[in-house]
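Visitor: Can you look at this prediction? I've put the sequence above it.
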Amino acid sequence: MTLDKYKDWIYKKTEPIVRFIGDRITPNQISLLSILCAFLAGLLIFISRLNVFFLWISLFFIFLNGFLDIIDGGLARYLHIESRRGDFLDHILDRYSDIFMLSGVFFAGYCSPETLGYLVSELIGISAIVGVLLTSYVATQAEAVGLKRNYGGLLGRSDRIIILSIFIILQALIGEIGGIDMLTFMMIFFAIVCNITAIQRFFYAWKRLN
């Protein structure tokens, strides 16, 4: 079960903020601000090898990315301007956001290449990024062939944002265990669980198409 299933409940809780925003800014503009936050978060994670303080700053932009990702959909509903174009843009930008943040982790060396070896480190990083992208791709592809969008499985985007935030804090506080960075454990977790989630969603769609 993923937190993505509770989007309607979250939309209700953020409705006062949405009403306050009103028509001052469009949902698409919020989506663009969201991806900017993801880019800055990824950049800060990447340069955090120079100073761990940048990890703490990246938390703010990770949170803001997740928050804005909720607000843009809620605002579109509130203004009655939901559209396929807006939904399409939102999903494309979400995937870029995922890539920016996880690439920051990978290219900063938080997959512990010095301890695990460069080949293993690259396999972990690539598997995690592929798993994250496939999780969302399978869900939207199922919708493209006429099924209801599936937010099921072990891990969704909201869950990943929370887990990333937790491991950023652990990385900043603890650093490493036995020469392995805390963020390495997160990437291994994503590499396994996100790919399992993608497979779960595939078979969910496959059975219904049959």
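Guide: Structure's in. What do you need? Numbering: from 1, shown residues only.

Visitor: C-alpha from now on. contacts and neighbour counts both.
Guide: Fine.

Visitor: buried set for whichever strand or helix holds Ala76?
Guide: For Ala76, the element it lies in under DSSP states H and E is helix 53-78. Within helix 53-78, the residues that count as buried by 16 or more other Cα atoms under 10 Å are 54-56, 58-59, 61-66, 68-76, 78.

Visitor: got it, and stretch 37-53?
Guide: Result for stretch 37-53 [16+ other Cα under 10 Å]: buried residues 37-48, 52.

Visitor: Give me the contact list for it.
Guide: 54-55, 57-62, 64-65, 97-98, 100-105, 107-108, 172 (Cα atoms under 8 Å, 6 or more residues apart in numbering).

Visitor: Measure how buried Phe20 is and give me the count.
Guide: Neighbour count of Phe20, defined by other Cα atoms under 10 Å: 9.

Visitor: Please list the residues outside the helix or strand hosting it that contact it.
Guide: Per DSSP H and E: Phe20 is located in helix 15-21. Contact with helix 15-21 is made by Ile71, Gly74, Leu75, Tyr78, as judged by Cα under 8 Å, 6+ apart.

Visitor: Where do the helices of this protein begin and end?
Guide: Along the chain, the stretches classed as helices by DSSP state H are 7-13, 15-21, 27-47, 53-78, 84-107, 113-116, 118-144, 157-173, 182-209.

Visitor: picking up where we left off before, next one: the helix holding Phe20 to chain centre, how far?
Guide: Relative to the mean C-alpha coordinate of its chain, helix 15-21 is positioned 24 Å out (Cα atoms, centre = their mean, to the nearest Å).

Visitor: now Ala142, nearest residue through space, not along the chain?
Guide: Closest residue in space to Ala142, ignoring its immediate chain neighbours: Ala205 at 6.0 Å, by Cα to Cα, 6 or more residues apart in numbering.

Visitor: what about versus this one:
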Amino acid sequence: MGGAPSFHGISMVNITKYRDRLIHCIDPVARLFAKIGLTPNQLTFISLMFGITSALLYVLQHTYLAAGMLLLSGLFDFIDGGVARINGKTSAFGAAIDWIIDKYVDCLVLIGIAFSGLADPRIAAIAIFGSMINTFIKPVTYAEMGFEKKENGKIKDPLEGVGIFGRPETAITLIVLSLLNQVYWAVVIIAIMTNFSAIERVVYLYRHMRGRGKT
């Protein structure tokens, strides 16, 4: 597919929009892991293990430890991209599996909270739905409308900055409110804001991509 459409007029941003700036802040840590010899995929796997541990700790209602494990999961997820860039080992598989692992962690943690009794399982289900659909919009857009630009092995597009509440905001909300013993409200916020962000993306696509397709 050629002649990929351009995106303009983004009105709202999220933390992901600044990922490229932030990733350079962890370069010293990424270089350390690169020197040790850990590959980006190994770091992604470590991120998954911390995410699973976080989910299990939420089930057991150890919220402080769960928040700590979720923070470590996010940090390793962030570092893997830096290692890939430093080593020049970006790959289509690595980019895809990183995306998949991210959603596994998000969903497992919310499922763990639902089983823990710390939040209403019905609200947790809405939060999971919002998290998934907010992400699902992007691959649908790439497949149906076309977008090929990549940086460091990952698709790079302004849709990253559309929607006020993305994956980083979800993790930060869970971590901070878990430390404040307010897991219930964290899930409520995630349920509302992820779905709101999904609507933002749909509205954006309607306004800017209506009538356009792959060329």
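Guide: Arrived safely, thanks for sending. Note that the structure is predicted; figures quoted are calculated from it, not measured.

Visitor: Quantify their similarity with the TM-score.
Guide: TM-score for the superposed chains, counting by TM-score structural alignment, normalised by the length of structure 1: 0.83, backed by 186 aligned residues with a Cα RMSD of 1.5 Å.

Visitor: what's near enough to touch the counterpart of Phe76 of structure 2 in structure 1?
Guide: Superposed on structure 1 with TM-score structural alignment, Phe76 of structure 2 falls opposite Leu68. In this structure, Leu68 of structure 1 makes contact with Ile30, Ser31, Leu33, Ser34, judged by Cα under 8 Å, 6+ apart.

Visitor: most surrounded residue in these?
Guide: Ser34 (27 neighbours).

Visitor: roughly how far apart are that residue and Ile70 of structure 1?
Guide: Separation of Ser34 of structure 1 from Ile70 of structure 1 (Cα to Cα, to the nearest Å): 10 Å.

Visitor: ok, now Cys194 of structure 1?
Guide: 21 Å.

Visitor: Equivalent analysis for Asp4 of structure 1, please.
Guide: In terms of Cα to Cα, Asp4 of structure 1 sits 10 Å off from Ile70 of structure 1.

Visitor: ok, back up a step: most neighbours per residue, which of the helices of structure 1?
Guide: Among those, helix 27-47 has the highest mean neighbour count (mean count of other Cα atoms under 10 Å), at a mean of 23.

Visitor: which part of structure 2 lines up with that helix?
Guide: Counting by TM-score structural alignment, helix 27-47 of structure 1 corresponds to residues 40-60.

Visitor: got it, and stretch 97-110 of structure 1?
Guide: Under TM-score structural alignment, the match for stretch 97-110 of structure 1 in structure 2 covers residues 105-118.

Visitor: Show residues contacting that stretch.
Guide: With contact meaning Cα under 8 Å, 6+ apart, stretch 105-118 of structure 2 is reached by 48, 51-52, 54-61, 119-121, 124-125, 127-128, 131, 183-184, 187.

Visitor: Let's see that with 6 Å instead.
Guide: The contact list for stretch 105-118 of structure 2, computed with Cα atoms under 6 Å, 6 or more residues apart in numbering, reads Gly51, Ala55, Tyr58, Val59, Pro121, Ala124, Ile128, Tyr184.

Visitor: separation between the fifth one and Pro40 of structure 2?
Guide: Right, Pro121 of structure 2. 34 Å.

Visitor: what's the answer for the third one, then?
Guide: Using Cα to Cα, one gets 27 Å for the distance from Tyr58 of structure 2 to Pro40 of structure 2.

Visitor: centre of the chain versus stretch 196-203 of structure 1, how much separation?
Guide: Per Cα atoms, centre = their mean, the centroid offset for stretch 196-203 of structure 1 relative to its chain is 17 Å.

Visitor: hang on, the earlier thing: closest one to Ala144 of structure 1 out of the buried residues of stretch 37-53 of structure 1, please.
Guide: Ala38 (26.4 Å; Cα to Cα).

Visitor: and the closest one, how far is that from Pro113 of structure 1?
Guide: 24 Å.

Visitor: now swap in Arg85 of structure 1 and tell me
Guide: In this structure, Arg85 of structure 1 and Pro113 of structure 1 are 41 Å apart, going by Cα to Cα.

Visitor: same question, Ile161 of structure 1
Guide: 24 Å.

Visitor: And Phe202 of structure 1, by the same measure?
Guide: Applying Cα to Cα, the value for Phe202 of structure 1 to Pro113 of structure 1 is 32 Å.

Visitor: what does Ile126 of structure 1 give?
Guide: As judged by Cα to Cα, Ile126 of structure 1 and Pro113 of structure 1 stand 13 Å apart.

Visitor: What of Leu123 of structure 1?
Guide: For Leu123 of structure 1 relative to Pro113 of structure 1 (Cα to Cα), the value is 10 Å.

Visitor: which residue is nearest the middle of structure 2?
Guide: With distances taken as Cα atoms, centre = their mean, Arg167 lies nearest the centre of structure 2, 3.5 Å away.

Visitor: Structure 1: which residue goes with that residue?
Guide: Match for Arg167 of structure 2 (TM-score structural alignment): Arg157.

Visitor: so what's its match closest to, chain neighbours aside?
Guide: In space, Arg157 of structure 1 is closest to Asp4, 7.0 Å off (Cα to Cα, 6+ apart).

Visitor: again with Leu43 of structure 2
Guide: Residue nearest to Leu43 of structure 2 in three dimensions, not counting chain neighbours: Asp80, with 5.5 Å by Cα to Cα, 6+ apart.

Visitor: pretty sure Ser121 of structure 1 contacts Cys111?
Guide: Yes: between Ser121 of structure 1 and Cys111 there is a contact at 5.1 Å, judged by Cα atoms under 6 Å.
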